[in-house]
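Asker: give me a model of this one.
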Amino acid sequence: MPERIGVYPGTFDPVTNGHLDVIQRAARLLDRLVIGVATNAGKGPIFPIEERVELVRAETDAIAAETGAVIEVAPFEGLLVTLARQHKAGMIVRGLRAVSDFDYEIQMAGMNRRLDSGVETVFLMASERNQFISSRFVKEIAQLGGDISSFVPQLTLERTLARVRPKV
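Answerer: Coordinates of the predicted model:
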């Protein structure tokens, strides 16, 4: 049986419990999961790409050990289907939080399918406790002094607070 390989792309700025939920569920379906950390400077990330890759690796080690899947973390720039081809992935994994995500995601899936018909897009619904979490909201709450501890894992919490609330 051929190896089941998928890619899960995102900016991961910062990586949230919602991301980790999708990663854990995808890792149960795949032999190898490549987490593509997008450069995406247009979103104005608070973490440089190298630190986002490092955080995603650190936060997914336990998932790899638990599921037995190989989890790789790779920075990328450019087309998602190019990343999928580079890693011989037959699946793109996307997380959906709400119906509002679906419109954008279905358009992206259609475009990716036209670019490479050999790569399927699979949608995983966020679990109930993670449906409302987004990196954008996490950053905004942290910058405004709110508690983000239930939205991100511990290492990411510490790094995010250090980044948005520097000590004087």
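
Asker: every contact and neighbour count from this point should use C-alpha atoms.
Answerer: Noted.

Asker: show residues contacting stretch 106-118.
Answerer: 80-81, 90, 119-121 (C-alpha atoms under 8 Å, 6 or more residues apart in numbering).

Asker: tell me where this protein has strands.
Answerer: 5-10, 32-38, 70-76, 91-96, 120-125 (DSSP state E).

Asker: show me what the first one is packed against.
Answerer: Here strand 5-10 is seen to pack against strand 32-38, helix 80-86, strand 91-96 when contacts are counted using 3 or more C-alpha pairs under 8 Å, 6 or more residues apart in numbering; DSSP states H and E.

Asker: one more time with 10 Å
Answerer: Counting contacts by 3 or more C-alpha pairs under 10 Å, 6 or more residues apart in numbering; DSSP states H and E, strand 5-10 is packed against helix 17-29, strand 32-38, strand 70-76, helix 80-86, strand 91-96, strand 120-125.

Asker: what's the most buried one of these?
Answerer: Among the helices and strands packed on strand 5-10, ranked by average contacts under mean count of other C-alpha atoms under 10 Å, first place goes to strand 32-38 (a mean of 24).

Asker: show me how far that strand is from its chain's centre.
Answerer: 8 Å (C-alpha atoms, centre = their mean, to the nearest Å).

Asker: relative orientation of that strand and strand 5-10 in degrees?
Answerer: 30 degrees (axes from the mean of the first three to the mean of the last three C-alpha atoms, to 10 degrees).

Asker: for comparison, sequence B:
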Amino acid sequence: MRIGVYPGTFDPITLGHLDIIKRGARLVDRLVIGVTTNPAKSPMFDLDERVAMVEQAISDIAGASVVTFDALLMDFAAEQGASVILRGLRAVADFEYEYQMAGMNQQLNDEIETVFLMADVSLQPIASRLVKEIARYGGPIDKFVTPEVATRVAAKVAGEGRR
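Answerer: Below is the predicted model of the structure:
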């Protein structure tokens, strides 16, 4: 059985993430979406909220599941029995970062391959960071996330305004 891991913070999960998940799920028998913490980021949503959004968004994708982790990616991937790590690329800047990360990961565990998937052209500009920024300024985000995620983001932004 070929197992893949698609890691990220998913704060929030976007249509770009879903594109990579759907396409990646066709490449492996089981796809683990690893929702992680990232000390370098201050997320809008806590870990449980992000997991709930991802679980809802992937509910119709056969072979996909969600697992949280707070460890080195290569350790997490090995624990899951993965032979593949999936990463999405949107632009050249993504490639430079991901290329360096893939090289470091290979040094940690050369039994696990990194596979890059290009984002669908129509979804390339979407970034969670930009979705949150647009929402905070009252802009529409329905072209970038599922309706359920848009509702959650709107509620979170409204809650931030009350502080």
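
Asker: follow-up on the earlier one: how about the contacts of stretch 106-118 of the first structure in TSV, adding distance to Asp103 of the first structure?
Answerer: Shown next, in TSV, are the contacts of stretch 106-118 of the first structure (distance: C-alpha to C-alpha, whole Å):
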residue	distance to Asp103 of the first structure
Leu80	18
Val81	19
Gly90	22
Val119	20
Glu120	17
Thr121	14
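
Asker: select the longest helix from the second structure.
Answerer: Looking across the second structure with DSSP state H, the single longest helix is helix 92-108.

Asker: mean shift between that helix and the first structure?
Answerer: Taken over the aligned residues, the distance from helix 92-108 of the second structure to the first structure averages 0.4 Å (mean C-alpha distance after the TM-score superposition for the first structure).

Asker: so can I have a markdown table of the strands of the first structure showing distance to Ser134 of the first structure?
Answerer: A markdown table is the format used below for the strands of the first structure (distance: least, C-alpha to C-alpha, whole Å):
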| stretch | distance to Ser134 of the first structure |
| --- | --- |
| strand 5-10 | 11 |
| strand 32-38 | 16 |
| strand 70-76 | 20 |
| strand 91-96 | 11 |
| strand 120-125 | 14 |
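
Asker: aligned to Asp142 of the second structure, what sits in the first structure?
Answerer: If you follow Asp142 of the second structure across to the first structure using TM-score structural alignment, you land on Ser149.

Asker: Gly103 of the second structure too?
Answerer: Using TM-score structural alignment, the equivalent of Gly103 of the second structure in the first structure is Gly110.

Asker: so Pro14 of the first structure is in contact with Glu59, correct?
Answerer: No. Between Pro14 of the first structure and Glu59 there is no contact under C-alpha atoms under 10 Å: 11.1 Å.

Asker: neighbour-wise, which of these two wins?
Answerer: In this view Pro14 of the first structure and Glu59 are compared by other C-alpha atoms under 10 Å, and Pro14 has more residues nearby, 25 against 20.

Asker: please report how far the more buried one lies from Thr121 of the first structure.
Answerer: Taking C-alpha to C-alpha, to the nearest Å as the measure, Pro14 of the first structure falls 23 Å from Thr121 of the first structure.

Asker: equivalent analysis for Ser150 of the first structure, please.
Answerer: Per C-alpha to C-alpha, Ser150 of the first structure is found 29 Å from Thr121 of the first structure.

Asker: and if you look at Val152 of the first structure?
Answerer: As judged by C-alpha to C-alpha, Val152 of the first structure and Thr121 of the first structure stand 26 Å apart.

Asker: on that earlier part again, in contact with the match of Asp142 of the second structure, which residues?
Answerer: Counting by C-alpha atoms under 10 Å, 6 or more residues apart in numbering, Ser149 of the first structure makes contact with 17, 138, 142, 156-158.

Asker: try Val32 of the second structure
Answerer: For Val32 of the second structure, the contacting residues are 3-7, 21, 25, 63-68, 77, 80, 82, 85-86, by C-alpha under 10 Å, 6+ apart.

Asker: aligned partner of it in the first structure?
Answerer: Residue pairing (TM-score structural alignment): Val32 of the second structure is matched to Val34 of the first structure.
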